[in-house]
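# have a look; sequence and predicted model below, questions after that.
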Amino acid sequence: MVYVLRKSKKPVYSIGIILAAGNSTRTGGKDKMFIRFQGIPLIIHSISKFSNHELIDYTIVVVPENKKLIMEKIIIQWNLKNILVVSGGERRQDSVLNALSEVRKNEIFNKVKLVAIHDGARPFFSEKLLNQGFDLADKYHAAIPVIPVNDTVKIVDNNGFVENTLDRGSIFRVQTPQIFSLDLIIKAHKDKSQEFTDDASMVELLGEKVKVFNGEYKNVKITTASDLENLNIINFGKNNNSIYGLGIDSHRLKLGIDLILGGIKIDHNKGLDGHSDGDVLLHSICDAILGALGLVDLGYHYPSSDLNLQGIDSSEMLNKILNMMKEKNFELNHLDSTIITQEPRISDYRESIENNLSNLLGINEFSVNLKATTTDFLGFIGKSEGIAAQSIVTLNKLNN
């Protein structure tokens, strides 16, 4: 099944195809499309720009068959409209062809004239780039963004010797989105056994002319593991308004009381002993937020000497600290937590805890990551005498 969201019944004249069906082998197996940049999955950066663009009436997202459900879930989570998700193929051109096949057989696309095909791993393109491409494709039927090659380019033989030096003035690097008339790109993709690295090459093989226009240096493609590492320092001239905090907490286990982690009751014969309900996970999150804001720690705001706080629900403390965060004009962008326990096993509760944290923190579940580990029977945790938790938060400064 494909997933379709429509925001209106207006005719569809232009569509976007976003390709995200690769196997991520060059990024070390990490699915680059779901890696977060500034708290948002990379693929959502691309999809949202297409979905919100005034010239694109509908967007088709192509993903591996086993990623369709999670992609649909993310689309709903980020409230994106006019999206259709289809399965990809073995090669890039097969994925494009699958999307074009949906266009041909679905009646809502019977008025489509132009198609913008884009690599989902290029999330940093501008609205202006799309505008230029559509204007030129409307006139010339095929338009692609390019940037000049600044380095000297040489042809090297199989033995490692230079054969020739090329005139770099006529050599350009090609980007996406590449925009074509629908009839032309369907014709270009018909019965092609040769493998192509972009759609313009297939159009060129027909003898058709392809118009080029200025691309953008920031429109980089995330391809390798080093590209993912560089995401942490990519800024494109914008101020970095993020701050980070680390929180750690531990409590001993005690017979006869409930075990609460992340606000969820865990089936176990022991619970965490503390002045509050002993929820080490929520305590570590509280401390992480306070640390990022420079507001001391949880014990400062909720001292164990205050008898009125005996047995307090940790979610109440978290709510107060979130209000302190909002007063400082920050919002929570991402949470990464680890529960350290020999027993009980956390895997059976991970999804419930993540969902509850999402609700408590007011962020989508894709911005919450929960891990669990043991100490291999070392120390008080390894002896099942206690449980610890560690959390790292990212807070973003609000503009207003």
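Looks like it came in fine.
# can we go C-alpha only for contacts and neighbour counts from here?
Noted.
# gap between the residue lying closest to V393 once chain neighbours are set aside and I392?
Once flanking residues are discounted, V393 sits nearest to L335: 4.7 Å by Cα to Cα, 6 or more residues apart in numbering. L335 sits 6 Å away from I392, going by Cα to Cα, to the nearest Å.
# show me which of the two is the more surrounded one.
Set side by side, L335 and I392 show more neighbours around L335, with 26 against 21, by other Cα atoms under 10 Å.
# three-state assignment of that one?
Using DSSP: H, G, I helix; E, B strand; the rest coil, the structure places L335 in strand.
# now do T223
Here T223 is coil, with the state taken from three-state DSSP.
# what's the burial count for it?
Neighbours of T223 (other Cα under 10 Å): 15.
# grab the most central residue of the protein for me.
Central residue of the chain (Cα atoms, centre = their mean): P41, 1.0 Å from the mean position.
# list the residues that contact it.
Counting by Cα atoms under 8 Å, 6 or more residues apart in numbering, P41 makes contact with M33, F34, I35.
# any idea how far P177 lies from V112?
17 Å.
# ok, these two, which is more surrounded?
Taking neighbours as other Cα under 10 Å, P177 and V112 compare with P177 leading, 26 against 19.
# right, and the more buried one touches G120 too?
No. If you go by Cα atoms under 8 Å, P177 and G120 don't touch, sitting 9.7 Å apart.
# quick one: the helices in the stretch 1-150 of the chain, in order.
For the stretch 1-150 of the chain, applying DSSP state H, counting those that start in this stretch gives helices covering 42-51, 68-77, 92-105, 127-140.
# CSV for these, including mean neighbour count and distance to S314?
Shown next, in CSV, are these (neighbours: other Cα atoms under 10 Å; distance: least, Cα to Cα, whole Å):
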stretch, mean neighbour count, distance to S314
helix 42-51, 22, 33
helix 68-77, 17, 27
helix 92-105, 18, 49
helix 127-140, 17, 45
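# out of those helices, nearest to L298?
helix 68-77 (31.6 Å; Cα to Cα).
# neighbours of Q194, just the number please.
7.
# now the one 5 residues further on
Using other Cα under 10 Å as the criterion, D199 is surrounded by 22 other residues.
# ok, it to S87 distance?
D199 sits at a distance of 18 Å from S87 (criterion: Cα to Cα).
# now swap in A20 and tell me
10 Å.
# adding another structure so you can compare the two:
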Amino acid sequence: MMILMMMTIQTSLILAMTWKTKVTMTNNDELALILVAAGSSARIGFDKTGSKIKKEYLAMNGGTVLSCAAKAFLSTLNFSTVVVTYPIASNDQDLKASEQKSREALFADDFVKNYKADFIFVPGGKTRQESVHDALEAIEEKHPDCSLVFIHDGARPFLKSETVELTYRAALEFGASVPGLQPTETQKKIDENGFITKHLVRSSLTAVQTPQVFQFTPILEAHRKAAESTKVFTDDTEIWDEFAAKRKNENGESLSRVKVVLGDPENKKITYPEDLKSLTN
């Protein structure tokens, strides 16, 4: 507990010192936001009526978890495109109803509802990777001039503007960025039988969060290559490192690996029933 408190204080001090001046966008920036919210919320459980809980649609701060996640971005930077993935359904009627629930959850907050951007709703795929790929293709179809894309968990509503700005600046400089936190517990690698096989150095490890921010064209091309691969990828930074990093962009410049910036302990993802205690209505 003491270590976590010290990390929280350290994070606040660093952010306070770093963000005295609000970030200024360049005229060439065309930003897109993908909110990934197509999952089944399998680990969150059921409500009192026995209905399955969709965590992104839960009430929070006068809106919903999903609208709070969106608002953190839209109140910080100027986004021309916002893509929301929603759960796929087996028939057209249920698919239409699923999209409508997603729209209602996103626009539950008037700030988001009145925001001037192109809002696109895309049915999710079988996996998170497929959902993000489909969202990227939707951006390519309607806004191919997009420069940077932010990919964020729709169930991660506690995001602060400071983290948005940190990842934005790093992505401008390096091409890809992600917030991360050093683990507070000593980390070990184990085998399939549960025995320790390697003692990892905690100072060289990071637990990454979202948003994960990328140059748009390289991450789209990387996702297309990942879709043709038999490998299962854990997140978009792995796809970037596998298919984009160290390769040349359209200007003949080598793309770097993903830059990790300071994360925020409060930027947690709602996953389990006990996480619902953090929501305020």
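Looks like it arrived, so ask away. Predicted model, so just to flag it, every value in this text is computed and none were measured.
# which of the contacts of P41 of the first structure sits closest to A188 of the first structure?
Nearest to A188 of the first structure out of the contacts of P41 of the first structure is M33 (Cα to Cα; 27.2 Å).
# hang on, isn't the closest one packed against H45?
No. Using Cα under 8 Å, M33 of the first structure makes no contact with H45, being 9.7 Å away.
# return the residues in contact with the counterpart of L206 of the first structure in the second structure.
Using TM-score structural alignment, the equivalent of L206 of the first structure in the second structure is F243. Contact partners of F243 of the second structure, counting by Cα under 8 Å, 6+ apart, are A222, K225, A226.
# the second one matches what in the first structure?
Residue correspondence, TM-score structural alignment: K225 of the second structure in this structure matches D191 in the first structure.
# again with K55 of the second structure
Using TM-score structural alignment as the criterion, K55 of the second structure maps onto K32 of the first structure.
# distance check, its match against V162 of the first structure.
The spacing between K32 of the first structure and V162 of the first structure, counted by Cα to Cα, is 35 Å.
# right, and R156 of the second structure touches P265 too?
No. Judged on Cα under 8 Å, R156 of the second structure makes no contact with P265 at a distance of 11.8 Å.
# more neighbours, those two?
The residue with more neighbours, out of R156 of the second structure and P265, is R156; 25 against 16, by other Cα under 10 Å.
# what's near enough to touch the closest residue to that one other than its chain neighbours?
The shortest distance from R156 of the second structure to any non-neighbouring residue, by Cα to Cα, 6+ apart, is to K269 (4.3 Å). The contact partners of K269 of the second structure, taken as Cα under 8 Å, 6+ apart, are D153, A155, R156, P157.
# and the third one, what's its match in the first structure?
The pairwise alignment with the first structure assigns R156 of the second structure to R122, based on TM-score structural alignment.
# next, work out how far apart that match and P41 of the first structure are.
Where P41 of the first structure is concerned, R122 of the first structure sits at a distance of 12 Å (Cα to Cα).
# strands of the stretch 1-150 of the second structure, start to end?
31-36, 59-60, 63-64, 79-86, 118-123, 148-153 (DSSP state E, counting those that start in this stretch).
# who are the contact partners of the match of K225 of the second structure?
Contacts of D191 of the first structure by Cα under 8 Å, 6+ apart: none found.
# and stretch 175-190 of the first structure, end to end?
23 Å.
# let me fix that, I meant to ask about stretch 273-281 of the second structure.
Using Cα to Cα, the two ends of stretch 273-281 of the second structure sit 16 Å apart.
# swap in stretch 48-64 of the first structure?
End-to-end span of stretch 48-64 of the first structure (Cα to Cα): 20 Å.
# need the contact partners of that stretch.
Residues contacting stretch 48-64 of the first structure (Cα under 8 Å, 6+ apart): 11-22, 47, 71, 80-89, 95-96, 99, 127, 131, 134.
# longest strand anywhere in the first structure?
In the first structure, taking DSSP state E as the definition, the longest strand is strand 242-255.
# next, E229 of the first structure: secondary structure please.
Look at E229 of the first structure: counting by three-state DSSP, its state is helix.
# tally of neighbours for it?
Neighbourhood size, E229 of the first structure [other Cα under 10 Å]: 12.
# that one and K397 of the first structure, how far apart?
For E229 of the first structure relative to K397 of the first structure (Cα to Cα), the value is 23 Å.
# for N214 of the first structure, same thing?
Counting by Cα to Cα - N214 of the first structure and K397 of the first structure are separated by 34 Å.
# again with L84 of the first structure
Counting by Cα to Cα, the gap from L84 of the first structure to K397 of the first structure is 34 Å.
# neighbour count winner among these two?
Set L84 of the first structure next to K397 and count neighbours by other Cα under 10 Å: L84 wins out with 20 against 17.
# tell me the counterpart of that one in the second structure.
Aligned partner of L84 of the first structure by TM-score structural alignment: I120.
# tell me the contacts of that match?
T81, V82, V83, V84, A138.
# what is the nearest of those residues to V112 of the second structure?
Distances from V112 of the second structure to these, taken by Cα to Cα, are shortest for V82, at 10.4 Å.
# identify the residue of the first structure aligned to the closest one.
In the first structure, V82 of the second structure lands on T59 (TM-score structural alignment).
# which parts of the stretch 301-400 of the first structure are strands?
Using DSSP E, counting those that start in this stretch, strands in the stretch 301-400 of the first structure cover 330-340, 368-373, 386-397.
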